[in-house]
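Trainee: Please work out how this folds:
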Amino acid sequence: MPTVRTNDIETYYERRGDGPPVVFIHGMIMTATMWEPQLGALDDVFTTIAYDVRGHGRTGGADRNPYSIDLFASDLAVLLDELDIDRTVVCGLSMGGAIAQAFAAAHPERVAGLVLADTFPPGPLPLTGRLALANIRFLARLDRLINYKTLNRWQLRVGNWLLPGVSGDEVTIQRIVDESPTIPHAEFVKIADATARFPKDSIDLSRVTAPTLILHGEHLPMANEEITGQLVRQLTSTDPTVHVVPGSGHASNLDNPELFTARLQEFLTGCVYSARPEDNDDPSDAGESP
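Mentor: As a prediction, the model looks like this:
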C-alpha cells in the first residue's frame, strides 16, 4: 500500500500513467476510489494521482485538533513534494474543491490548472449553503449514536425524495462509502468541522492565475448557481469556464461520469497541456509549457 509521510500522518495515494500530472481530491467521507471513472479514462495520457485525505480511507488520522482546510492543503503540498511533482492540475469535488482552492491560493505557481466540482467558495454563503454545512456538523455528532454510513444512506434517500436527483446516483455513492474503511468518530467530527469552517477561512482566490474549470450538478438547488457565481467573482485573475453536468447531483463525476470526464479531457488538452512541445509536430511553434 503506497504511502508517504505528509506532516504528521501517512497519506495513502494511487499513481497511474505517464504524462502531465493531474491530482484528484475526493469529497468528505469518500476516498480516492470515487475518482475511478476518471482515473481509468485518463491514465493512458496523463499521470493521475488520487489520494485519501487526512482521516479518510487508508490515510491515518492524528491527535492534532482542530483540523482545517489549510492543513489539508498543506498535506497536499507535502505529498506533491514527496512525489517530485512541481506543477500539476488539481481537481477537487466538494470538500476536495475547498482543499484545491486553498492549495491554489497558497501555491499558485504549482497549479497548471484548477478544476472545482460541486463545491463552495470562502465567504458568506446563501441560506441553503449555510444549512448544508450546519447539517454535516450535526451528522458528525450524531455519528456517536448512529454510524455515519447509515446516516448517509438515509440522507441520500431523503434528498432524492424531497428534491429528485439532488443525491444523484445514491447506489454508487453509498457503495463507495460502505466499502471504505470506517472513519473513527473523533476524526469525523474534526473533518466535518474543518469543512464547515471553510467559508470563514481567509483564502485569497485572486492569487489563482491558472486556467480554471467549474462543474456542478444539474439537480443541485438553485442556490448552487449563486454559490458558483460567488466563486467566479472571487477568481479575478483567471477566466473560469463553467459547465452544468446534466442528470447529476452533488457528485457529478459519479452521477454522469461520461460527460464529466469529457469536459475534463477537453479542459486538460485544450486549455492546460495543449502547449506542450511533445504534442506538436513543430516544437518551435509549441509555445511555453505551463
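
Trainee: Please count neighbours and contacts with C-alpha atoms only from this point.
Mentor: Will do.

Trainee: From residue 217, how far off is residue 95?
Mentor: Distance, residue 95 to residue 217, by Cα to Cα, to the nearest Å: 15 Å.

Trainee: again, but for residue 56
Mentor: 24 Å.

Trainee: So residue 14, which state does it fall into?
Mentor: Classification of residue 14 by DSSP: H, G, I helix; E, B strand; the rest coil places it in strand.

Trainee: cool, residue 70 as well?
Mentor: helix.

Trainee: same check, this time on residue 225
Mentor: Of the three states, residue 225 takes helix according to three-state DSSP.

Trainee: run this one through as well so I can compare:
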Amino acid sequence: MPFVTIDGQPLHYIDQGTGPAVLLAGSYLWDQAMWAPQIAALSPHYRVIAPDLWGHGQSGPIPQTTTSLDDIARQGLVLLDHLDIECVTLVGLSVGGMWGARLALSAPGRINGLVLMDTWLGAEPDPTREYYFSLLKQIEEGGVITPQLLDVIVPIFFHPDIDRDSALFQDFRESLAALPSDRLRQSIVPMGRITFGRGDLLSRLGELDADATLLMCGDQDQPRPPAETREMAELIGCPYVLVPEAGHISNLENAPFVTDELLTFLAQRNSAKP
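Mentor: Next up is the predicted model:
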C-alpha cells in the first residue's frame, strides 16, 4: 500500500499499470475505490494514480496547514513529484475537479489533459453553502453521521430513481455510518468546509486549454446540475458530455459510458489508440 508523507501526514494512493499517466481525483466522502471500474479498464494501457482525500480511505488526517483547495492542489503536485511524473491527464470528479482545475491553472505544463466531472468551479451558492455547513455542524457536534443525516446525505450522490436497496447505495450508506468520531471531526468536517467554502474560479476558466479539456456530468446530477456544466463548457470553450441515467457519482452509476468516454479522450490526448 503506497503512501507519501505530505505536510506531515501520510497520503495513500493507488499506482497501477504502465504508460502515460492518469490521475483520478475523487469525490468528497468517497475513497479511491470509487474509481474501481475505471482503474480496471485504464490500467492495462495507462499508469493510473488514484489518491485518497485526507481523512478518507487509508489517508491520514488533513494537515493543519491545509485551509483551501489551493493547498490540496499543491499537495497533488507533490504527489506527482514524488512519483516522478512530469505530465498527467487529470480526471477530477466533484471536489476532485475543483482542486484538479486549480492544479491545472497553477501548473499548466504538468497537465496533458483535463476531464472535469460533476463539478462546479464557481463559489457554492449562499443557500446551499449554509445548508451544507449546517449539516457539517451537526456531524461535528454529534461525532457521528446519524441515520437521520444519512437519509439526507446519501441520496444527494445518486440519481433520484436509484434502487435504495442496491449494493451501491447501501455500501455507501454503511461506509458513512461507520466513520469514527475523530476522523469526522479532524478531517471530514474540515474538508467539507474547505470544499463548500471555496472561492469563485469562473473568471479564470478561459485560461484552461480548451482543446485539452472535457466536461462530463450525470444527466440527473442533483448537487451539480447539468446547467452548471454547460456554463463552464461555454466559458472554457470546450466540449461537454452528459452521462445518461446517472447522478453525481456518474462514473459508478453508468460506468461503461464514462469509461468509454475516458478511453476515447485519453487516446486522443496521447495521439494513439490504446
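
Trainee: Now the TM-score, please.
Mentor: Aligned and superposed, the two chains score 0.85 in TM-score terms (TM-score structural alignment, normalised by the length of structure 2); 269 aligned residues with a Cα RMSD of 3.1 Å.

Trainee: Surely residue 257 of structure 1 and residue 35 touch.
Mentor: No. Using Cα atoms under 8 Å, residue 257 of structure 1 is not in contact with residue 35, being 9.4 Å away.

Trainee: of those two, who's got more company?
Mentor: Neighbour count, other Cα atoms under 10 Å: between residue 257 of structure 1 and residue 35, residue 35 has more, with 22 against 19.

Trainee: The more buried one against residue 50, yeah?
Mentor: Yes. If you go by Cα under 8 Å, residue 35 of structure 1 and residue 50 touch, sitting 7.4 Å apart.

Trainee: Common neighbours of those two, please.
Mentor: Residues touching both residue 35 of structure 1 and residue 50 by Cα atoms under 8 Å, 6 or more residues apart in numbering: residue 24.

Trainee: The nearest residue to residue 122 of structure 1 once chain neighbours are set aside - how many residues pack around it?
Mentor: In space, and not counting its chain neighbours, residue 122 of structure 1 is closest to residue 199: 3.8 Å by Cα to Cα, 6 or more residues apart in numbering. The burial count assigned to residue 199 of structure 1 is 19, neighbours taken as other Cα under 10 Å.

Trainee: check contacts around residue 199 of structure 1.
Mentor: Residues in contact with residue 199 of structure 1 (Cα under 8 Å, 6+ apart) are 120, 121, 122, 123, 124, 125.

Trainee: now for those, which pair is the farthest apart?
Mentor: Largest separation among the contacts of residue 199 of structure 1 by Cα to Cα: 120 and 124, giving 10.1 Å.

Trainee: Run a quick check on residue 251 of structure 2 versus residue 262, I expect a contact.
Mentor: No. In this structure residue 251 of structure 2 lies outside contact range of residue 262 using Cα under 8 Å: 10.1 Å.

Trainee: Give me the more crowded residue out of those two.
Mentor: residue 251 (25 against 19).

Trainee: which residue in structure 1 lines up with that one?
Mentor: Mapped onto structure 1 by TM-score structural alignment, residue 251 of structure 2 lines up with residue 253.

Trainee: so which strand or helix has that match?
Mentor: helix 252-255 (DSSP states H and E).

Trainee: Mean per-residue distance, whichever helix or strand comes after that helix versus structure 2.
Mentor: Sequence-wise, the next helix or strand downstream of helix 252-255 of structure 1 (DSSP H and E) is helix 257-267. With mean Cα distance after the TM-score superposition for structure 1, helix 257-267 of structure 1 departs from structure 2 by a mean of 0.7 Å once superposed.

Trainee: isn't residue 208 of structure 2 right up against residue 103?
Mentor: No. Between residue 208 of structure 2 and residue 103 there is no contact, the gap being 10.8 Å when judged by Cα under 8 Å.

Trainee: What segments of structure 1 are strands?
Mentor: Applying DSSP state E to structure 1 gives strands spanning 3-6, 9-16, 21-25, 47-51, 88-93, 111-117, 212-217, 241-245.

Trainee: So which of those is the most surrounded?
Mentor: strand 111-117 (a mean of 26; mean count of other Cα atoms under 10 Å).

Trainee: Excluding residues flanking it in the chain, which one is nearest residue 253 of structure 1?
Mentor: Distances taken as Cα to Cα, 6+ apart put residue 260 closest to residue 253 of structure 1, at 5.4 Å, once the chain neighbours are dropped.

Trainee: residue contacts, that neighbour?
Mentor: 215, 245, 252, 253.

Trainee: residues contacting the closest residue to residue 252 of structure 1 other than its chain neighbours?
Mentor: Spatially, and ignoring its direct neighbours in sequence, residue 252 of structure 1 is nearest to residue 217 (5.4 Å; Cα to Cα, 6+ apart). Residues counted as contacts of residue 217 of structure 1 (Cα under 8 Å, 6+ apart) are 118, 244, 245, 246, 247, 248, 249, 250, 251, 252.

Trainee: for residue 221 of structure 1, same thing?
Mentor: Counting by Cα under 8 Å, 6+ apart, residue 221 of structure 1 makes contact with residue 166.

Trainee: now it: how far from residue 250 of structure 1?
Mentor: Applying Cα to Cα, the value for residue 221 of structure 1 to residue 250 of structure 1 is 10 Å.

Trainee: Mutual contacts of the two, please.
Mentor: In contact with both residue 221 of structure 1 and residue 250: residue 166, using Cα under 8 Å, 6+ apart.

Trainee: gap between the closest residue to residue 129 of structure 1 other than its chain neighbours and residue 127 of structure 1?
Mentor: Spatial nearest neighbour of residue 129 of structure 1, chain neighbours left out: residue 223 (7.5 Å); criterion: Cα to Cα, 6+ apart. Distance from residue 223 of structure 1 to residue 127 of structure 1, counting by Cα to Cα: 8 Å.

Trainee: next one: residue 247 of structure 1
Mentor: 24 Å.

Trainee: Pick out whichever of these two has more residues nearby.
Mentor: residue 247 (16 against 9).

Trainee: so the more buried one sits right up against residue 258, yeah?
Mentor: No. Using Cα under 8 Å, residue 247 of structure 1 is not in contact with residue 258; the gap is 11.3 Å.
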